[in-house]
Every structure is written in C-alpha cells, then in structure tokens.
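Trainee: here is a sequence with its predicted model. Questions after.
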Amino acid sequence: MSYIEDRYQDFLKVIQDKFDEERLQRIEKAFRFANAAHDGIKRKSGEPYIIHPIAVAKIIAKDIGLGATSICAALLHDVVEDTEYSVADIENMFGEKVAKIVDGLTKLSGDFDSRQALTLKKMLMTLSDDVRVILIKIADRLHNMQTLDSMMPHKKIKIAGETLFLYVPLAHRLGLYAIKNELEELSFKYKHPEEYNQIIYLLHNQEEKRNYLVNEFIKPINEKLNIENIECSVSHRLKSTYSIWQKMKKKGVSFNEIYDLLAIRIVIKAKPNISEKRQCFDVLSIVTDIYKPKPDRIRDWITMPKVNGYESLHVTVMGPQGKWVEVQIRTERMDEIAERGFAAHYRYKDISTYENELETWIERIRDHLQNPESDAFEFLDDFKLNLYSTEINIFTPKGDMITLPQGSTIIDFAYDIHTDLGNKCIGAKINLKLVPVSHVLQNGDQVEILTSENQTPKLEWLKFTTTAKARAKIKDAFKLEKKEHIERGKEIVEEAIKNANAPLTSNNLKKIIAHFNLNNKEQLYSEVGMGFLEMEGVDEILGKKSENKLVKYWNITFSRKKKDEPENAEKDTQKTGKSIDRKKPFILKEGQDNVKYSLAKCCNPIPGEKVIGYISSDEHIIIHKTGCKEVEKFLSSQGERIITAEWTKFKRQSYLTRLRLDGFDRVGIVNEVTNVISKEHNINMRSVKFDTNEGIFEGDLFLYIHNTDDLNNLISRLTRIKGIDTVSRVEKLYD
C-alpha cells in the first residue's frame, strides 16, 4: 500500500499548485474510489493496477495540461470495464461530465476482428461532444507503451503496430507533438528492435561531433540576438530514430546521407504590443544573414497555421562544415501549443478559431459515424485517409478557404462543398484554365467547379479520390441491393474458376479470398459484383500453372493434395490450421505438409526477411514483411489475427525478386552484370532491362532468389562493378 501511496503523492506534487482545495478534494475522492475498486488486481508486470490510472492522470495533467474533470476521469477510466461498478454509479458520485468521458473511454466487447475499429468509432462519436475523451485515450495508450516490456512478443508487435496506425496520427492531428514523438519511438523500438538499436548506436557514436557542431552553429546566432536585445532561448533537438528510419526507407539512403538530423529551436519571449509574427520574422532575418537558406525549405506556419493549430517558422540553412541544419522559430505561446496541442489553446484568445477547425475535421467523418450500414473496416480505412495527411488550402471563386488532404482532386473539392456538386461535377477551372475531374490540386489553387445536369458519379472516380467524404458519397451512389452485388459477383467468380479448368471447391475459393486479402466469400462476391475487383489470373492464383515460374502474383501453397487423396481432403488442413499456437512463432519450412500459407503480393517477402503472419478467416496464413503498410492496417483492426513468424533455411524454392540498378554507362557493363548474376552466383534471370540517357543508365532486373543471404551477397557483388552507383531491391514487382 505504501508503494501506491508514494506514487499518488508524486502525482499530487505535479498538480497541487494548479488547483484550489475543492478540485483537489474531487481528485482525492476519485483516487480513493478507483483504488478501492481495483484493490487486489494486478497488471501483467505484477504491480498493482491502480498505478496505471495514476500514471495516465499524471500525463493528462503534466504533458497535456487538462483540468480536474479530466484528471478524475483518467483515474476512473478503467473502473466500469474492469469492476462491477457501472457508468450510472460514476455519474451519481462524480457527476455527468466525468461519467460521459468514462463511458466514451470504456472499451466495447465483441469479436477480436473488429474490436479496435468499433472502439475507435465510439471514441470519435464521443469526440464530437467532448475532445477530452480522445486526449485521455492517447494518454492511456502512452502509458501502456511505456510499460510494454511485460507483454508477450506477439502482443508487443500488435500493440506497437496499432499505435503507429491510429494513435500516432490522432496525436498528430490534435497537435500533441511531444506525445506523438514518444509514441513513435516506443512503437519503433518494439516493432523493429534491431533497426532501432542500430540507429541509437549510430547516434551515440556521433554525439561528441554533433555537440561541437551545435555549439559552433548557435554561437553567432546568440551573439546577434543579444546585440538586438531579443530575449529568447536557443536549444537543439535530434531527429527521432523513427523519423530517421522512415527517411532512410523512403529515400533509399544510408544513415550518413540524412542531412537534417539536427534541428535548432529558437523560442522567443514575445514583447507586448508588437505582433508575434513580426518578431519571428525579425529572428528569421538574423539567422539567414548569418547562414544561407535552402530556397525550397522555408515554411511559414504562422501566416497560415496547420489545421491542428501548429504555428512556427521553419528554415533549413547551410551551417558549419557544410551541414544542412533546420531552424525552428516560434514564441513561447506557439511552443506550448506545439507541445500540448488542443489543451494549450484554452490559455489563449484564439481557441474559438481552433475549435472551428476541429469541428470542420469532425464534420468530415460525421457522415461515417452516423451511417448504421458503415462497415467498421471500411470506416477505419476511409478515416485513416484523412487522419495523417498533410493539408493544402484551396480557395473558392468567392475567396472562401477550404482545407483538404494533400493529393486531393477536383472531385474531392466538389464533394467537400456539397454532395450534389460532386455528383454533377464534369471538371473545373483553375486560373481560367480548364482541368479534368482527376486533376490533383496544389496548395493555394482557386477553383471554380463546373457541373452538368446529365453527369452522374462514375466508379473510376474511386481510383483518384482521397477524402473519406468523397469516397463514401461515390460508393453510396453505386449501392444497389447488397444481394444483387453478391449474386452478380458469385456468377463472375464461378465462371472465372471454370475458365481456369479448376473445380468449384471451397478450397479454391479460399485461395482466391486469401490472394486478395479478404475475410470471407461474401466479401469477395460483393467486391467483384460492385466492380472493385477484377477476376484476372485465376489459373495462376489456383496454382494451375505451378510448373511455370513466371507467375504474375507469387503465391505459394504447401497443402497440395497427394494424388490418392479424395477431393474433400481439405478438412484435414483446416483442422491443422486451427491448432496453430498463436503465442509461438509460426515456423515457415520448405516443403511443409498440412499447413497452408501464402506470401503476400503487396510486399513479396523472401526467406530470411523479418516477417509476420496474418490468419485469415479460414485459418489460411498470409505472410507479410514486418514493415508492410497492409499489415499495419491489420494490426490496428484485427490484431488478434496476427502471429509472429520465422523462416527455416530455404534452398530449393526460389522467389521472383526485383532489383533496380543505376550508374554511369560504359561499354560491356550489361554483360558484366549478367555474368555476375548467372555465372558467379548461379541465379536464374526472368528479365533484364537497361535504359541509357546521356551517359546515365537505369537497370530493372527480375531474378529468382532463394533467400536474403543470396540476395545480399549478390547486391554486395553488383555494387563493386565499376560504374554502378546504387543497387536496391524494389518490393513492388509490378508498377
């Protein structure tokens, strides 16, 4: 008990100067009640359960800056779910506001498949009434991530993936940058431990050199600021390990090639009666007088703040030793908003503006929330589209500004204004120039939508729409009776199987369902019937051309029936599938009998790469690479279907792999490349294509590789060929 009391007293030290006696007594009452309700219950780590609500309340008070009502709700947030008390009991003791927040935080019971999607949906419905629900939920997730060590390995991967997929973008959207960064770091640490440790090691190695560079960079800035009598603090921060890793992956560069590892932050103590914007630009002028800026790397989020309220000036300048350094310039008010997000706005006069922006965002998803037919997973996908994307500002002919996700098209803009405008849209005028409905909008465009009474929504619009609202409206226009879709889809699928000279067995259906990463045959029929899926290459999917290595989608199934087995032998396979121990890694063996799995076409893993398994509804296991975007979606919505997986040695089976080469052209280089591949490494080639332009060449190679060791050895050897600059693997087999 003294341990619990000590933790509670530590928490009180954080809040006791912020609240009056009456509020402190309410918080005390909430703690005593929660402590009694959770008495005797322990967390996975072995510590008393009440330690978790105390920690969440501390994050809410210290890092987000919410008030007594939120702190009480944080202390009580698991009482209804984990004890015999009801929401009505909470309301009787602590009032309607606290009870409503606790109710919004209480998880839903239901299938493993959709629990997370439905929980998010419920949170967002409550969010439209009270944003504190989602702020406490984010704090709850942060503490769970901080204490993830005690969980089983497959649970760590599930929770980390879910955090990256949903909670990091939510924290970003609400402007909680400090919490967002910590959630990213912790997720990265548990989802990709080797890469995380490698980057930590590399950062540690350069620490002394980095500190010297920072001091050398800051010194002349500080001197000039003192002369100008500008009161401010100058500090530095490192790019997070997760951001470094993301950039290495996205740009295909090494750790040493990342130029913006450092950011210098100048926080101004604003002088009264002078605009904050002007004071920030004065400091920008001082910095760019000392160091030359990179022209395309000046960002002004003060004149036009981000949708989540973030305000700052960013400029990348050439610092000492030829290193690019990012400088962030903001006032103390802006800095607090950047760290605490939504809650910090309550301290300042512009809260109404920010609430309007937040309301606009909530309005975008309200149609989905109120639609009883909205599928939980479809909702999750569409909601995610609008959650984390960079925003652009588009203007109407009258000068009204509309904020949309980057990549939005004319159709997205039209539907954002009004459904009828979207349905009848035939194009638009931008700066008096006619553009088609698929035209991608640029920040600052002024758009006039053109309509026709004869126009109706088109299915192909779904290929280039970005916003959830537009996609939902287009789908609604094509929603005939579900039964009609399924019947039509069933006919198309069955016809495709017959044309592939394959029997109409449930096993063949399951192969097609697994190939498209769907959940069941109804979903397959519906998607095909609505025209969202094309039944192409069915003979290849069903393995009817298994003798031919040149398959479009590399799909391997280790459950082929022996010649003397009856047609219904698949039942044995299903039985084996259901006996999978989800707590242990699924072992991938070459020539494995009685266990069915396939390699995901979205990321094309090969033996030796870090992989993860997704158990589909028929116990078929689809193997993905751990960093695959598709599997991140499953981690958040169907985390209980995820299992860890490990390869054994694969020597006989080979896998189609794509390599990209570039370098300087010279006579004989193609011949040398093909010799290294086929003669030195004994690797079969499917195709080799080289394009040369003004002395620079690009090569596209399709090879059959046994495992990552063979691949890495080949890449290492190819990079030693004179003239070759880079060799990289391309995950996507087909553009």
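Mentor: Here it is on my side, so go on. Numbers count the residues shown, from 1 in each chain.
Trainee: every contact and neighbour count from this point should use C-alpha atoms.
Mentor: OK.
Trainee: ok, the nearest residue to Ser452 once chain neighbours are set aside - contacts?
Mentor: With C-alpha to C-alpha, 6 or more residues apart in numbering as the measure, Lys424 is the residue that lies nearest to Ser452, at 5.5 Å, once sequence neighbours are left out. When contacts are counted by C-alpha atoms under 8 Å, 6 or more residues apart in numbering, Lys424 is found next to Thr451, Ser452, Glu453, Asn454, Gln455, Thr456, Pro457.
Trainee: over to the third one. Which of the three states is it?
Mentor: In this case it means Glu453. Using DSSP: H, G, I helix; E, B strand; the rest coil as the criterion, the local structure at Glu453 reads coil.
Trainee: what is the burial count for it?
Mentor: By other C-alpha atoms under 10 Å, the residues close to Glu453 number 10.
Trainee: how about the fifth one?
Mentor: Here the neighbour count serves as a burial measure; for Gln455 (other C-alpha under 10 Å) it reads 12.
Trainee: and here's the other structure:
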Amino acid sequence: MENKPEIDLEQERKEILNAFRSLLRVTKNNRTREETKQIRKAFDVAVEAHKDMRRKSGEPYIYHPIAVAKICAEEMELGPTAVIAALLHDTVEDTYITLDDIQELFGDTVMKVIDGLTKIPEVFDENVSIQAENFRKMILTISDDLRVVLIKLADRLHNMRTLESMRPDKQLKIASETNFLYAPLAHRLGLYTIKSELEDLCLMYMNPQGYNEVSSKLKSTHAVRQRFIRRFTHPIKEALQNEGYVFDIKARTKSISSIWRKMKSKKVPFEEVFDLFAIRIILDTPEELEKPDCWRVYSIVTDFYQPNPDRLRDWISTPRANGYESLHTTVMSPQGKWVEVQIRSVRMDQIAEKGLAAHYNYKESKNGENKFDRWISEIRELIGNHSEDAMDFVNEFKLNLFNDEIYVFTPQGELRVLPTGATTLDFAFDIHTDIGLKCIGAKVNKRLVPLSHQLKSGNQVEIITSSKQKPNEEWLKFAITGRAKQKIKAALNEERNRIAEDGKEILDRKFKQHNIRFISENISILEKYYNVSTATDLYIRIAKGKVDLTKLRSIKNVAGVLKIEKEVKPKKLKSSSEIQKRIDKKKDTLVIGDDFKDVDYDFAKCCNPLPGDSVFGFITVSNGIKIHRTDCPNAENLMGKMNYRCITARWKDQAVKQHIANLKLVGIDDVGIVNKITEIISFQHNVNMRSISFESIDGIFEGKIQVYVMDKYHLDELIEKFEMTEGIQRVERWDDVSKEKDEDYISE
C-alpha cells in the first residue's frame, strides 16, 4: 500500500511525457531542429515550475499548458513561438519563474507574449473588476503581438472544456464571462470552430436544460438528416464530376448554441428551425480561378434547385472584415425545405475554419488591403487612451466585435466596411476624425439625412461639414462604433476640461475675495455643500452660472478653511463598497429568507425569481443586493462584466410567502379563450391573479399575466395546465429588463 503513490507518480510521469509527445507530433511539419530544442526546453521548465501544483480535478497542472499548446498548434495552426509561450503561459503568474528568467532563456518575443498573458495582481481598488483589467491588458498587447490573444483564447477554451471540476457558482461566472467577451473575440478573429465550441460549452453551464433539449433532438434526428443530405447532394456531385471539378462536399450542422438562439429569437420549437445544417462545396482550384469557378458551381446548384434571391450572399467579391470569403445561397429542396449551400475554395475554407493564422499564411498571395490589418489599426486607435476606465474599455472594445457588416461607398466609389446599424456619424469618423468632429449631416444616395440616419449596404454617402460644428452628448446616442464613441468622448472631455478651467478661475477669484484658501479640503466641502460628485463637475457648474457663489459668505470660515456643521445620520448598509467589505464572496452564501449580515437584499424586478429557481446575488451600487435568476436576461452581462460583485445565493428550505410570476401565453384567438385561462387560474390551489392583458393580431393572441405563486414548482403546475388547454400553443415566463434601474448596475 505504501508504494502506491510512487507507482502513481511514475505512471503520471509517463502520461505527461505521452501528452508532450502528442504535442510534438502535431507540430512536426512546422519546426526546425533549433525550434524543437526550444519547445523541449520550455516543456522542461514548465514541468519543473508546476511540479507541486494540481488542478481542481486532481490531475497534475502541467496537463493544462500542454493542452493549451496543442490547441494553438493543432486547432489554430500557430507556429513554434506560440507553442513555447503556451507551455510557459502560467509560469510567471503562478510560480517562482520571473519575466527576466523567460527573457534570458527564450528571448524577447516569448517574454513579451508571456507578459501580455500574465494576469494583473489583485491589488487594485476593490471596486475595479479584475477581469476587466486582465482583458484590457491582454488587448493592449494586440498591437505588439496577436499571438497573446490567440493563446489566451486557447487557454480559455481548455478551461471551458475542463469546467466540470469547478464549483457551480464559478462555472456560471466563467461561462458568462466567456460568452460576453471571449466567444465574440474568437468570432472577430475568424475562429468559427472555436467560437462555436465556446458558445456551446457556455450554454451547457448557463442553461443545461436548453443545451440538453437541443443536443438530444439533434441526435434523434441524425439519421433522417443524413438520408436527406445524401439525396440532396447526389445530383450536384454527378454534375460537378462531369464538369471535371476536384471538390469535397460536407454537411455542417449548426451549433447547439446557435440553434437555441434561433429558437429563442424566432420563438419557434426545434422542429421549426429550418437551417439546422448547411451544405458546403469546397473546390480545389487555383486562386486566379476561384471566383469564376465558385459562380459556375452556383449555376450548377441552381440548375437543380430554385434559389431564394433574397438569401444570396457574395463574400468572395467583398470579404467580411475578419477575412471570411464564401458564396452563400439558400435553395428549395424537392421536399419543400430551404437548404443553405456554401460554395468556396480550399483556401477560403481554411481561412473560415482556422481564422487569423491561416489568413496570414495566405495574405501575401492576394492583392489589396488586408482586412485584419485594418481591424488591428482600429484596435490601436481604440486603445490609444491608456488611462481609460477598464469597464469603459471592455464595453467600447465589445462594440468592435461586430457580428454583421454593411458595405457603403464614398462619393469617389471607395468601399468602407461598417457594423450593421452604423449611422452617418460613424461613417464620418471612419473617414477621418476631423470630418467626424465637424460633421453636421450627410447626403445618402444624393438625399439629405441627419447624423442619426442608419446606413444600409450599397449606400453612397457624402458627409457635410461645418467649421462651427462641435460634438455634444447626444452624439454618443447616434454613434455605435468604438472608434466614433472614443473620439466623441475625447472631444467632450477636452471641452469639459476647458470649461472647468474657466470655472476654477472664477472660484479662485471668489475665494480670494472672502479670504478662503484654495485647498482640496475646501473644495471637498463645496462638493458636498452644492451636492456634486467631483471637483470638475463643481467647476463646470460654476462656469455655467449654475452655482450661487454668494452663499460662500454664510459658510463658517476659520483661518481660510471652510467648516460646515451638519447632522450625521446613521447609514443603512446599502452601498457596494460597504457590502463588499462585509462579505467574503468565496465563502459566504446568501440564504434567502434569513437575515444576511445587516445587508439589504431584494428580488430583481427584471426576472422575478421564485423559490426553486437557480439564483445569484448581485451587489448594486446603492440598493443593497438584488437576487436574479441565473437565466435572467441580465445575468450574462452581470456575471460576465462584473462577476466580482456577484455572490452565491440559495433559498431557505421553507417557502414563506407568495411571489409574483410573469407568464406570456401565445395561441389561436378563439371565442372564450380568455374565459378558459381565468378559469384555470381560479381553480388552481393558492394561485391569485394580479393583472391580465391580451392582444390579438390576425387571429393570433398574445396574453401577459401576472400571478401570485408560492414557488417555481407551483408555477410549473400552472404552466402545465395552460399547455394542455386547446388553442394555447406556447407558454413561457417573460422578463421585463426595463424594470431594473441602470444606475444600480454600473461599474463604480
């Protein structure tokens, strides 16, 4: 028995070596002898540094860096430098190894990548989101070395793949943050395979019921789908072979998360999602023949099947901003089903699957501006203001992770790519900052439009400027691109600072008149006296004449120092900073129904949690803790952006009172349907109705009901009764996101 740990350790050493050999196998075609030595050295350093560390699952920690390196090499096709950095990515943060050691052993490039990957120590003000700072630091390195971001994505992917060993509250926080930041980032870098897997894993932890529902239905319909695909592709295959094309035809099933999203957004069951899969035709053809060959294949496909003219997407002539190129059409099959067909070359397919790395392998071979270079220059502009608040930065950066784009033209015919929803103001800033700042309107297709006008693909836009124009706060509502918002904010801050300087001079003169010293203590007293939050706000209000400085005479002045004697009232424990000092988020669990450390807590009105619902607590700015459902529409945002303010919560065993629940019912409008619904409620034990409203359009009704129930199980019984009623097609809980005050959820 005593020898067992020794045998286990020996076995572990063999398994670690096998994992490393597996990594070497996937990199064998992509390294020199010298690079192989460096990879082996990185492995040895990492094994030694992490030798006493284990993951939450109990396995040796070194498996994680090896897995991350393998993702970089195999799934992203990155080179030896990225593999070395991935093997070492946690050494500086978690072990005795320093950045100087890395520089000495592996050189400057690897050291810079590791520095970008190393998290910021948790020594910031308690109200700053550490995750936001980490993300900001990682993105700041994007202009130096994109491998930092790619390795970070590989790191996050492996963490998500091994998330089952974490506590449930940690799983939710990590999944929310991944869905909020890392999945959109993978999409923007063209890493579709990784993006889809990240989103699926997020759904698995954030909504296991939805994930399992789609997953099981995909499995049960697999055989039928395969038969349909074989019949559909057979005539296309024969025609392409007769034409002499070298090709491959694949069927790509939609990811679980995108099917679930479609079910929710379109409010349809699984069976009514028409684009469960796409047929992909991949041509092995020289680059100069790609475009004509893809259009020829399109012609062959549409010889057999009728295309939908509104669903043609030509991303070969105009690639997407992340480098994606493909020709998409949707055609009608003989069975009456719409089928999406994607036509592309082998080169385009590799770019679509592997994203950035493959794109750079090919970029020298094609003329024209590199789309990624353009995006990175936008990022550089966005990160130009290094002092920007971390949460602001994350929000602005997320704006740049566009999912969809529009293509608009300058009067000279130059093509510009903007996000869907972009306005004339965004277009003006995309041309040049000075044009944006002086913009007063635009002509779209020769017609005069305001700054807020939303552009559409194919618009030709001419910007009208005036030397007298200045940006104002309203502009931030019109602009949607990170670049435009950042430039407007910078201009507004400059203007605010200029006005504040004027106000400061006025206050200085008044202080001299009343023999008051211009010191920070006196300024702080005036901030409280005039009820403003900062000295800058005080100066601006003075400059604009909104502060009555004659009141300075009535404030007590002792040797040039102001004194205000005010009654101090005892404060209730509601503010974020006070609550965060009082609780330990790692250990404390808020038990709903019991008193919790003299802290105010209440139920969020946006999702109305019921006993039995999976919930968490969120520390608001000034209203104590709000209890939200984990599937609340706000949950991903709160746990992704501000998880440092989220705490674990659970219900006390006994339910003690009735709670409001919101239900939405959709069905066929029929005489007496409202009567049936109210009867069900009145006969259901202990259920009382608070409000009911119905709308009917073209024979379809939608009803919204508020009822008082004891808990989730009580509500489920009521839902089941409704679902069994003839004429009612769908019953679901609905959430009113607008019910929660925005100011309670901002970052402090």
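Mentor: That came through, no problem. Predicted model, so just to flag it, every value in this text is computed and none were measured.
Trainee: next, format the contacts of Lys424 of structure 1 as JSON lines and append distance to Leu369 of structure 1.
Mentor: Supplementary listing: these in JSON lines, determined by distance: C-alpha to C-alpha, whole Å:
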{"residue": "Thr451", "distance to Leu369 of structure 1": "29"}
{"residue": "Ser452", "distance to Leu369 of structure 1": "31"}
{"residue": "Glu453", "distance to Leu369 of structure 1": "30"}
{"residue": "Asn454", "distance to Leu369 of structure 1": "31"}
{"residue": "Gln455", "distance to Leu369 of structure 1": "28"}
{"residue": "Thr456", "distance to Leu369 of structure 1": "25"}
{"residue": "Pro457", "distance to Leu369 of structure 1": "23"}
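Trainee: give me the buried entries from the residues you listed.
Mentor: For the contacts of Lys424 of structure 1, burial is judged from neighbour counts taken by 16 or more other C-alpha atoms under 10 Å, and it is met by Thr451, Pro457.
Trainee: tell me the one of the contacts of Lys424 of structure 1 nearest Leu588 of structure 1?
Mentor: Nearest to Leu588 of structure 1 among the contacts of Lys424 of structure 1 is Pro457, at 46.2 Å by C-alpha to C-alpha.
Trainee: what residue in structure 2 is paired with the closest one?
Mentor: Taking TM-score structural alignment as the alignment basis, one finds that Pro457 of structure 1 is matched in structure 2 by Pro471.
Trainee: wait, its match touches Lys485, no?
Mentor: No - applying C-alpha atoms under 8 Å, one finds Pro471 of structure 2 not in contact with Lys485, separated by 10.8 Å.
Trainee: look up how far Ala338 of structure 1 lies from Glu326 of structure 1.
Mentor: If you measure Glu326 of structure 1 against Ala338 of structure 1 using C-alpha to C-alpha, to the nearest Å, the figure is 17 Å.
Trainee: er, Asn215 of structure 1 I mean
Mentor: With the distance defined as C-alpha to C-alpha, Asn215 of structure 1 ends up 25 Å from Ala338 of structure 1.
Trainee: those two - which one has more neighbours?
Mentor: Neighbours around Asn215 of structure 1 and Ala338, counted as other C-alpha under 10 Å, are more numerous at Ala338. The numbers are 22 against 12.
Trainee: can I assume that one is in contact with Tyr310?
Mentor: Yes - applying C-alpha under 8 Å as the test, Ala338 of structure 1 and Tyr310 come out as touching, 5.6 Å apart.
Trainee: mind listing the shared neighbours of the two?
Mentor: The overlap between the contact sets of Ala338 of structure 1 and Tyr310 (C-alpha under 8 Å, 6+ apart) consists of Gly175.
Trainee: what about the counterpart of Ile59 of structure 1 in structure 2, how many neighbours?
Mentor: Alignment note: Ile59 of structure 1 maps to Ile71 in structure 2; criterion TM-score structural alignment. Ile71 of structure 2 has 25 neighbouring residues, counting by other C-alpha under 10 Å.
Trainee: quick check: nearest residue in space to Ile71 of structure 2, chain neighbours excluded?
Mentor: Nearest-residue entry for Ile71 of structure 2: Ala154, 5.9 Å, with adjacent residues in sequence omitted and distances by C-alpha to C-alpha, 6+ apart.
Trainee: where do the strands sit along the stretch 51-200 of structure 2?
Mentor: Assigned by DSSP state E, counting those that start in this stretch, the stretch 51-200 of structure 2 shows no strands.
Trainee: go on, the stretch 251-400 of structure 2?
Mentor: Under the criterion DSSP E, counting those that start in this stretch, strands of the stretch 251-400 of structure 2 are mapped to 277-283, 306-307, 313-314, 327-332, 338-345.
Trainee: by how much does the first one deviate from structure 1 on average?
Mentor: Relative to structure 1, and after both are superposed, strand 277-283 of structure 2 has an average distance of 1.5 Å to its aligned residues, where the measure is mean C-alpha distance after the TM-score superposition for structure 1.
Trainee: tell me, that strand lands on which residues of structure 1?
Mentor: Aligning strand 277-283 of structure 2 against structure 1 (TM-score structural alignment) gives residues 262-268.
Trainee: now the matching stretch, how far from the centre of its chain.
Mentor: 27 Å (C-alpha atoms, centre = their mean, to the nearest Å).
Trainee: check what contacts that stretch and list those residues.
Mentor: Residues outside stretch 262-268 of structure 1 that contact it (C-alpha under 8 Å, 6+ apart) are 230-239, 280, 325-332, 335.
Trainee: tell me how far the residue most central in space within structure 1 lies from His172 of structure 1.
Mentor: Using C-alpha atoms, centre = their mean, the residue of structure 1 that lies closest to the mean C-alpha position is Phe165, 3.8 Å off. According to C-alpha to C-alpha, Phe165 of structure 1 stands 12 Å off from His172 of structure 1.
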